[in-house]
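S.K.: Fold the following for me, if possible:
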Amino acid sequence: MSPDDSALLRLVACGGASAPRRRLLELHAGPAAALAAGPGAWREAGLDGDQVRALARIDPPAAWAEWLVAPGHHLLGWHDPDYPALLRRIASPPLALFVAGDPALLWHPAVAVVGTRAPTAAGREHARGFAGVFAKSGLTVCSGLAAGIDTAAHQAALEAGGHTVAVLGSGIDVPYPRANAGLHRAIAARGAVVSEHPPGTAARREHFPARNRIIAGLSLGTLVVEAAHRSGALITARLAAEAGREVFAMPGSIRNPMARGCHRLLREGATLVETPGEVNAALAPLAETLADALRQRLSAPIPELEGAADRPGTGPGSQDPDYQRLWSALCHDPSPMDELLERTGLTTAQASSMLLLMELDGRVVQEHGRYSRTS
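M.R.: This next block holds a predicted model:
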């Protein structure tokens, strides 16, 4: 484990308000430097007395470090350039995210699909149908792993061979409800599970509204399928609207109590949708904004690859050898990630970021974990 990861775990463990800890990271060249700056610098960043004392003496539980060093486990802090760009823009972004699976998916254009834990049969089918189309069209399906609509959306995305992200209101290794432990494992293996809570943290009632802000913050828009008049899904929708994201709602029967929350959203200005294509069309321009942020993160645009299939472009970044090598390794026949890594010598993190930007630019398509050129 790196010194920065160890220091970031201590910052997580000290607790208290998140904003001063984010400010401390902004003022220094990473978590290790922030800790080395000492109590005076901590107070200057705004940490209160309890936080300063905790940061000086508390070591995080050994189980946190044990979780982090396991394969496929990641920790993204506020200081990290891989911290999701969209999440930075919400009112109260998390200090850090624990991620099981592929952290690059947190930069992928996503739509949140949320709703009641007790849907009607029709509501469950709507969630499955919409999520399956979103996944096949290239959008990541983001939800909260809860029973009902969330579960249906995650399952449909996986079955479609697409991407899905589950955001937890418990520790990263604590699936809730327990009945979704198998789904938790499947998403960690083929998508990403995310939590701001460290390993071992039990699910608590107050965690779930905070969880909902992350779902809304990672997504370009939020679709509410079915929701009662008082529903956690409405919190997600409100937080999405406050973050300037699109909010969509499905209409239902006036006799269905699980449609009342959606009707309330529609009266308040949410977009009424009847087909997945309406959501896709509304989110397409926003996805380009996210692509621009990813280009800045990678510090080099994808080369213009028009014309002869193996001829590099002449646009900015066209001489980047890593991009050239990865593009040359791609074929029109789908290739799994391990083959691309073997052909290029790139790391998984490097290749994932480049492939994601190629996918956003429409030059690469990914199906069932295999990548191929589109032209």
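S.K.: When you work out contacts or count neighbours from here on, use the C-alpha atoms and nothing else.
M.R.: Noted.
S.K.: Would you mind measuring from the residue positioned nearest the centre of the chain to residue 165?
M.R.: In the chain, the centroid-proximal residue (Cα atoms, centre = their mean) is residue 106; its distance is 3.2 Å. In this view, residue 106 and residue 165 are 8 Å apart by Cα to Cα, to the nearest Å.
S.K.: Show me where the stretch 51-200 of the chain has its strands.
M.R.: Taking DSSP state E, counting those that start in this stretch, the strands of the stretch 51-200 of the chain run over residues 73-77, 96-101, 110-114, 140-143, 164-167, 192-195.
S.K.: how about those in TSV, adding distance to residue 84?
M.R.: What follows is those, written out as TSV (distance: least, Cα to Cα, whole Å):
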stretch	distance to residue 84
strand 73-77	9
strand 96-101	10
strand 110-114	12
strand 140-143	14
strand 164-167	13
strand 192-195	12
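S.K.: mind checking which of those is nearest residue 255?
M.R.: Nearest to residue 255, of all those, is strand 110-114, at 20.7 Å by Cα to Cα.
S.K.: Report all helices and strands that that closest one contacts.
M.R.: helix 121-137, strand 140-143, helix 149-159, helix 207-218, strand 221-224 (3 or more Cα pairs under 8 Å, 6 or more residues apart in numbering; DSSP states H and E).
S.K.: I have a second one here; can you model it like the first so I can compare?
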Amino acid sequence: MADRALEAWLWLARLPGVGPRTSTLIIDAYGHPEAFRAASEADRAAHGLPRAAMRAPHDAVSLQPGIDADLRWAEAGDRHLIARDDARYPTLLTRIGDPPPMLYLRGDPDALNEPQIAMVGARNASENAIHIAEEFAAYLAATGLTVTSGLALGIDSAAHEGALAVQGRTVAVMATGPDRLYPRDNEALADQIADNGALVTEMPTGTPVSRGLFPRRNRLIAGLSVGTLVVEAGRHSGSLETAYRAIEAGREAMAIPGSIHNPRVKGCHALIRNGARLVESARQVIEEVGHAIDGPAPSAPPADPTADPTDWTALDAREIAVLEAMDHDPIAFDTLLQRASLTPDILSSILLKLELSGDVAPCSSGYYMRTSNRAGG
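M.R.: The predicted structure is shown next:
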């Protein structure tokens, strides 16, 4: 038989009209959902609770099928129900203003209390930004940090994959119930994350994907982490909300800058103007968050692949000339043709080779740009 106390937490998490802020008021007032459930409506009103909380049912009959579904889901060995009073509940999450009453986790619960760095950004990210996210995540995971993100396509997926590539730890925070997966394209990635960290959500089983739940997910990403790094984000990207929630919680917010002509990084620039730290290498991320980590500081690998190297010995003279003719801003093929004084066929061949080596990335409308892989002369 299930623990009655645990069932009370599951009941609280499913109360209609009672979100994390109201459930926090309830726990502050009563200490435990069982005491709240036993209280009269007048007593609830005396505590100044919102109307939805005052009128919450005293029994679990109407919510019991959902509670039973939660308990059935947790019967598998790698699935866990973690209430606010559970020792496994992440300490950092208790320090935000609206921690969830329940967490539904698949994987290793210990991952939630490991030092975490959040990495977020655009879903329709550029190729260059995907590459940067993977390299940053790999470096940060290699230092011992757990990389946390939201399992979305684009930067989120790149962050998870970068950590996994170095056998690092990663946590994915979901906006659905634990028995649902979004996006479905990331099913294989989700399995890898569960084996090397955790998938976690505050939403009960059966909760489908809904646009309104992503802001709640974003606050958990920020709340679990000592800092949040935005890799690429436009003006209206949801990832900006994650960074602002980090600032609100007293955590570090960081952003990687880009070209002033690139609309995909306007959000990053806005963050920096509003107080986020500008970072250009993964080592700088470690420098920004090291003070916030309890216990030993992350140990930096000997070489930071995200710092711009200057060794061009693998390139021939014409390839170097093309790179030197390019700025880090996107440049049109015809403009580059004039600067490099090459024929179209030769320039196309050189650009293809540089693209394959990761030194150049194609942009839209026939434009190209240098990546951060080589700093140049």
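S.K.: Neighbours of residue 70 of structure 1, how many?
M.R.: 10 (other Cα atoms under 10 Å).
S.K.: That one maps to what in structure 2?
M.R.: Mapped onto structure 2 by TM-score structural alignment, residue 70 of structure 1 lines up with residue 76.
S.K.: Let me know the next secondary structure element after the helix ranked longest in structure 1.
M.R.: Counting residues, the longest helix found in structure 1 (DSSP state H) is helix 276-298. Per DSSP states H and E, the first helix or strand lying C-terminal to helix 276-298 of structure 1 is helix 321-329.
S.K.: Which parts of the stretch 201-350 of structure 2 are helices?
M.R.: 214-224, 239-248, 266-273, 282-289, 317-325, 333-340, 344-356 (DSSP state H, counting those that start in this stretch).
S.K.: Just put those helices in JSON lines and tack on mean neighbour count and distance to residue 120 of structure 2.
M.R.: Listed next are the helices of the stretch 201-350 of structure 2 as JSON lines, based on neighbours: other Cα atoms under 10 Å; distance: least, Cα to Cα, whole Å:
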{"stretch": "helix 214-224", "mean neighbour count": "25", "distance to residue 120 of structure 2": "9"}
{"stretch": "helix 239-248", "mean neighbour count": "24", "distance to residue 120 of structure 2": "6"}
{"stretch": "helix 266-273", "mean neighbour count": "21", "distance to residue 120 of structure 2": "11"}
{"stretch": "helix 282-289", "mean neighbour count": "19", "distance to residue 120 of structure 2": "14"}
{"stretch": "helix 317-325", "mean neighbour count": "17", "distance to residue 120 of structure 2": "29"}
{"stretch": "helix 333-340", "mean neighbour count": "15", "distance to residue 120 of structure 2": "31"}
{"stretch": "helix 344-356", "mean neighbour count": "15", "distance to residue 120 of structure 2": "25"}
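S.K.: Including distance to residue 259 of structure 2, could the ones you listed go into TSV?
M.R.: Below are the helices of the stretch 201-350 of structure 2 laid out as TSV (distance: least, Cα to Cα, whole Å):
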stretch	distance to residue 259 of structure 2
helix 214-224	26
helix 239-248	18
helix 266-273	9
helix 282-289	19
helix 317-325	16
helix 333-340	17
helix 344-356	19
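S.K.: Of those helices, which is nearest residue 166 of structure 2?
M.R.: Closest among the helices of the stretch 201-350 of structure 2, using Cα to Cα: helix 282-289, at 14.8 Å.
S.K.: residue range for that closest one in structure 1?
M.R.: The aligned range for helix 282-289 of structure 2 is 276-283, by TM-score structural alignment.
S.K.: One more: stretch 246-255 of structure 2?
M.R.: Going by TM-score structural alignment, stretch 246-255 of structure 2 sits over residues 240-249 in structure 1.
S.K.: What of stretch 321-337 of structure 2?
M.R.: The aligned range for stretch 321-337 of structure 2 is empty, by TM-score structural alignment.
S.K.: what's the counterpart of residue 163 of structure 1 in structure 2?
M.R.: Checking TM-score structural alignment: residue 163 of structure 1 goes with residue 169.
S.K.: nope, residue 120 of structure 1 is what I was after
M.R.: Residue 120 of structure 1 maps onto residue 126 in structure 2, by TM-score structural alignment.
S.K.: and its match, how far is that from residue 165 of structure 2?
M.R.: Distance from residue 126 of structure 2 to residue 165 of structure 2, by Cα to Cα: 20 Å.
S.K.: for residue 28 of structure 2, same thing?
M.R.: Counting by Cα to Cα, the gap from residue 28 of structure 2 to residue 165 of structure 2 is 42 Å.
S.K.: of the two, who's got more company?
M.R.: Using other Cα under 10 Å as the criterion, residue 28 of structure 2 and residue 165 rank with residue 165 on top: 16 against 11.
S.K.: What separation is there between residue 255 of structure 2 and residue 39 of structure 2?
M.R.: 47 Å.
S.K.: Who has more neighbours out of these two?
M.R.: Shown here are residue 255 of structure 2 and residue 39; by other Cα under 10 Å, residue 255 has more neighbours (29 against 15).
S.K.: Tell me which residues touch that one, please.
M.R.: Applying Cα atoms under 8 Å, 6 or more residues apart in numbering to residue 255 of structure 2 gives the contacts 229, 230, 231, 232, 268, 269, 271, 272, 276, 277, 278, 279.
S.K.: May I have the residues that are in contact with the closest residue to it other than its chain neighbours?
M.R.: The shortest distance from residue 255 of structure 2 to any non-neighbouring residue, by Cα to Cα, 6 or more residues apart in numbering, is to residue 230 (4.7 Å). By Cα under 8 Å, 6+ apart, the contact set of residue 230 of structure 2 is 119, 120, 121, 239, 240, 243, 253, 254, 255, 256, 268.
S.K.: The second one and residue 227 touch, don't they?
M.R.: No. Using Cα atoms under 8 Å as the test, residue 120 of structure 2 is too far from residue 227 to be in contact (11.1 Å).
S.K.: Those two - which one has more neighbours?
M.R.: Remark: of residue 120 of structure 2 and residue 227, residue 120 carries more neighbours, 34 against 29, as counted by other Cα under 10 Å.
S.K.: What residue in structure 1 is paired with residue 272 of structure 2?
M.R.: Residue 272 of structure 2 maps onto residue 266 in structure 1, by TM-score structural alignment.
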